[in-house]
Structure formats: structure tokens, C-alpha cells
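In: Dropping a prediction and its sequence here:
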Amino acid sequence: MPSVVTEFIEEYGKLLGQGVVDTLVMLIVSTAIAYVIGTVLGVVLYLTAPGSLRPMRVLNAVLGWVVNIGRSLPFIILLVSLMPVTSALVGTSSGVRGVIPPLVVSTAPFVARMIEQSLAEVPRASVEAAEACGASIPRVVISALLPEALPSIVRGVSITLIAVLGYTAIAGAVGAGGIGDIAIRYGYYRYDDEVMIVTVVLLIVLVQIIQSVCDFIARKIDHRSQAEA
């Protein structure tokens, strides 16, 4: 048995290691960019909603419609349809670099709705206290809304990261690189069950790490749970 493991590591160890690195790059870079865009969209959606701080029915409806369209498109279809745009933006539509734009486009609308929901959970009293101090809308968002919603946002990060991890595996079907690409090329096309099993295990491990880390951070920054303790 040890010799079998050794042989497997010698044959696929470097490949799998690079696959994990590529997957992490796709995961972290695309999610970070998506959160920048999605947070702005989510804040605007929250602020312009009926009964919110700056209700703008038309803007909210149009932006919500755009976000919903982005959320409704299957990732594999979005990935293929954006290939010309991706090539124009980053010079290629394959590999790690080529999959980041579609990942961002697919993830940002999802993030926007999660941010909007997290902000909606903030107690109205916190917002009113900031307004009573004469805070402007940007100040209310920065000093009251986002800090109060941060534990919920962090928990949402874990959901987003796990979803994007699944997207990176799907992107392997079109040669995007990463663990999904290895599973397709070696596990599926070459009928190598060992590689397929290892790639699945690696994905499960990554999911567990992401969930555990985000849960730990959320507990640390949630002052409500600390007060109860």
C-alpha cells in the first residue's frame, strides 16, 4: 500500500499541487473582485428600496432586474457566452486568467443580494442612532450598517466561496485549470478513478476549511454572541 501511495504522489503530486494553487487563485481573486462590485450593488439596492433611507423605486427596480438576470444564468452558459469579452479583457478565454471575468460576472449579483439581505437584518435603532448624530448617508453605511451587518456578511462569504469553488470545478470542463480540470482530463477522460477520488477529497477539504474559518471569524466579530456568553 505505501508503494502505491508513493507511486501516485510521484506521478500526480506536482500536478495536483498546481491544481490546488490554480483553484485558490481563481477562488480568491474572483471572489474579492466580486465582493467589491457586489457590496456596492447591495448597498445601493438596500438604500433605494421602498421605505429605506433613500427610496428610488425606478433605480431599485432596474438594478434589481439586472441583478436577478445575472443570478439566473447558469455558469457554464455564462462562461461560454463571455469568451469573446474575456479574450478582449485579459487576452485569453482559457486557463486561470481566462475564467476570472466570468466568475466575477456570475458571483457579483449573488453577492449583491446577500449584502442587501445582511443590511436589511440590521436593527433600525442602529441606523436611527447614526442619523440622530447628523451622519450623512455614506457615514451611516460605513459607521452603522456595514459594521452591524459584518457577522452576517462574513457568514455569507463562506457560502459565496463554496459556490465559486463549485464554479471553478465546472470551468475545468473548458480547460480553465485547477482541480476541476484535473478531474475532467485525468479522472473522466482517462478513466482514472484514483485521480477522480483524490480531486473530490481535495474539494471536500477546501469546503470544510472555508466553512470552519468563516464560522470562526463570524463568531469572533459578532458582539451579540459575545455578550450572551
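Out: Alright, I've got the coordinates. Numbers count the residues shown, from 1 in each chain.

In: contacts, neighbours, all on C-alpha from now
Out: OK.

In: got a list of what the spatially most central residue of the chain touches?
Out: Geometric centre of the chain, nearest residue: T160, 3.5 Å, by CA atoms, centre = their mean. Going by CA atoms under 8 Å, 6 or more residues apart in numbering, T160 touches 31, 107, 110-111.

In: here's the one I want to compare it with:
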Amino acid sequence: MLEGLAGKGSHISYKGCLTQIFFLTWVLGAELLLLTAMAYDRYVAICRPLHYSLLMSRPVCVLLAGGVWVISAFSSSVNTSLLVQLHFCGPNQIHHFFCEIPALLLLSCSPTTLNNIMAIIADVYFGVVNFLFTMVSYSFIIASILRIRSAEGKRRAFSTCSAHLMVVTLYYSTIIYTYVQPGSGSSMENSKVAALLYTAVSPTLNPLIYSLRNKDVKVALRKVFPCVC
């Protein structure tokens, strides 16, 4: 994608486009699952701190990390395999700045009903179901924080998960919006903006968001922006 944006040419081969879609959907799905695993980690840390070492032991962490990549790879393989079976005999201009399933389905001469169904199923699982799991974790977290009597205790507990909650809100909103109507051409222009958010803006902000809890970063920001901080 970076090569296409930075280079003079705007062409990509058929195999290159499918390869880009495979790795894109693989990484997107993995990140959504990872955000859910992180929400569970925050739930255990705040709601069950005495059992944290047991519930989040090394074997459990390895299992969660492996499951994140395996499940996402399986979903990406299914959707990419379905794209391979389509015929593209009409226009070959992708109305997007990179290869994406919704944009590619609009160029197919074959029926795309099955592709749309599988894309929606993947979206519901990775987007909606994992988002609900994340919200359930945070409902327990918020309830636990509200039971803390001291204001300092509430602030520390909230700071533990505030960065993750900001990333979840930004990432899920753009992903669900982009993939909930995979075969619709009316929303493609808006989908480009949403895709820009989750491929460029969100990854750029992630290091900043997660590092705001670092004391050295806070001190540096106060020096650079004294009037704001």
C-alpha cells in the first residue's frame, strides 16, 4: 500500500492485490481479537487482582496470542479463497487507495452473494461479537471502579484501562462502518475515509495513546506544550 501511495505508478497485479487483501484482513482480524484479549486482561487485573497470576499465566497468554493469529488467519484464508473463485471481466480500476474486499467485489462479473455473506459473518464475529465481549468486560470494570471508595483509587484503576478504551472506540467504529455493507457502492467514498482512519490514523495514535501513562512522556509533553499541559 505504501509503495502504491509513494510511487509514481498506481497499478497492482492480480496476485499482488489478493496478497494484500489476505494480509490486510489477517492483521485487522488479529488486532480486533487482540483488543478483546486485552479487555479480558484489564478485567482480571481490576476485578480479580488476587487471581491475576493464575488466570493470566504464561500458558494462558500463549494460548490467547496463538488463538488470535490462528483464528484470524483462518477467516482471512476463507474470504481470500472466495475472491479467487470470482471472475473479473469488466473494469479493472479499484476505487480505493489499496485493495479491500468491498472495493474488489464491485468489480466482479460473477455473483458475489456468498462473498457478501461470508464478509458479513466475519464482520459480525470480529467486529460485533468481540466488541460486545469487550463492552461486557468494561461493564464489570466500571462497576468495580465505582465500588472503590477513594478518589485516588478510582483514578488509578481508570488510568489502567483508559488508553485501551480509547483505541477500542476509534478502531471498532471505523472497522464496523467499513465492512458492514461489503457490496455497497453508495458508501465507498465514506469507506475510504474510514479506511484511512484504521490503516493510518489509528496506528499512528496508538503509540501516543499507550505512552500517555508513562511519566517520562508526560514530563516531555509538559516541556514541549507548557500552555496546554
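Out: Good, I have the coordinates. Computed from a prediction, not measured in an experiment: that's the story for all the values here.

In: Let me see the TM-score of these two.
Out: For these two chains in superposition, a TM-score of 0.33 is obtained (TM-score structural alignment, normalised by the length of the first structure); 127 aligned residues with a CA RMSD of 5.8 Å.

In: re the thing from before, most neighbours among the contacts of T160 of the first structure, which one is it?
Out: Of all the contacts of T160 of the first structure, the most densely surrounded is V111 (28 neighbours; neighbours counted as other CA atoms under 10 Å).

In: surely that residue meets A34?
Out: Yes - with contact defined as CA atoms under 8 Å, V111 of the first structure reaches A34; the gap is 7.1 Å.

In: before we move on, back to that, which of the contacts of T160 of the first structure sit farthest apart?
Out: Using CA to CA, the two most remote members of these are T31 and F110, lying 10.8 Å apart.

In: circling back: keep only those of the contacts of T160 of the first structure that are in strands.
Out: With strands taken from DSSP state E, there is no overlap with the contacts of T160 of the first structure.

In: what's the helix ranked longest in the second structure packed up against?
Out: When the second structure is parsed with DSSP state H, its longest helix is helix 14-47. Secondary-structure packing of helix 14-47 of the second structure (3 or more CA pairs under 8 Å, 6 or more residues apart in numbering; DSSP states H and E): helix 52-55, helix 58-84, helix 130-146, helix 151-179.

In: can I get those in CSV with mean neighbour count and distance to I117 of the second structure?
Out: Formatted as CSV, these follow (neighbours: other CA atoms under 10 Å; distance: least, CA to CA, whole Å):
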stretch, mean neighbour count, distance to I117 of the second structure
helix 52-55, 14, 36
helix 58-84, 16, 10
helix 130-146, 17, 18
helix 151-179, 16, 11
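
In: List the buried residues of the longest helix of the second structure.
Out: Neighbour counts over helix 14-47 of the second structure (16 or more other CA atoms under 10 Å) mark 17-18, 20-47 as buried.

In: Just want the angle from that helix to helix 58-84.
Out: 150 degrees (axes from the mean of the first three to the mean of the last three CA atoms, to 10 degrees).

In: So what angle separates the directions of helix 14-47 of the second structure and helix 130-146?
Out: Calculated by the same axes, to 10 degrees, helix 14-47 of the second structure forms an angle of 20 degrees with helix 130-146.

In: Please tell me how far helix 14-47 of the second structure is from the chain's geometric centre.
Out: How far helix 14-47 of the second structure lies from its chain's middle: 6 Å, per CA atoms, centre = their mean, to the nearest Å.

In: now swap in stretch 2-11 of the first structure and tell me
Out: With CA atoms, centre = their mean, you get 34 Å for stretch 2-11 of the first structure.

In: Give the closest residue to V168 of the second structure in space, chain neighbours not counted.
Out: Distances taken as CA to CA, 6 or more residues apart in numbering put L35 closest to V168 of the second structure, at 6.9 Å, once the chain neighbours are dropped.

In: show me what contacts the one you found?
Out: Applying CA under 8 Å, 6+ apart, the residues near L35 of the second structure are 134, 164, 168.

In: Would you reformat these as a markdown table and include distance to T174 of the second structure?
Out: Putting the contacts of L35 of the second structure into a markdown table (distance: CA to CA, whole Å) gives the following:
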| residue | distance to T174 of the second structure |
| --- | --- |
| T134 | 16 |
| H164 | 16 |
| V168 | 10 |
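
In: Out of the helices and strands packed on helix 14-47 of the second structure, flag the one nearest T204 of the second structure.
Out: That would be helix 151-179 among those, by CA to CA, at 11.0 Å.

In: Run through the neighbouring helices and strands of that closest one.
Out: Using 3+ CA pairs under 8 Å, 6+ apart: helix 151-179 of the second structure touches helix 14-47, helix 113-123, helix 130-146, helix 188-196, helix 202-211.

In: contacting residues around stretch 68-85 of the second structure?
Out: Against stretch 68-85 of the second structure from outside (CA under 8 Å, 6+ apart): 18, 21-23, 25-27, 29-31, 33-34, 114-115, 118-119, 122.
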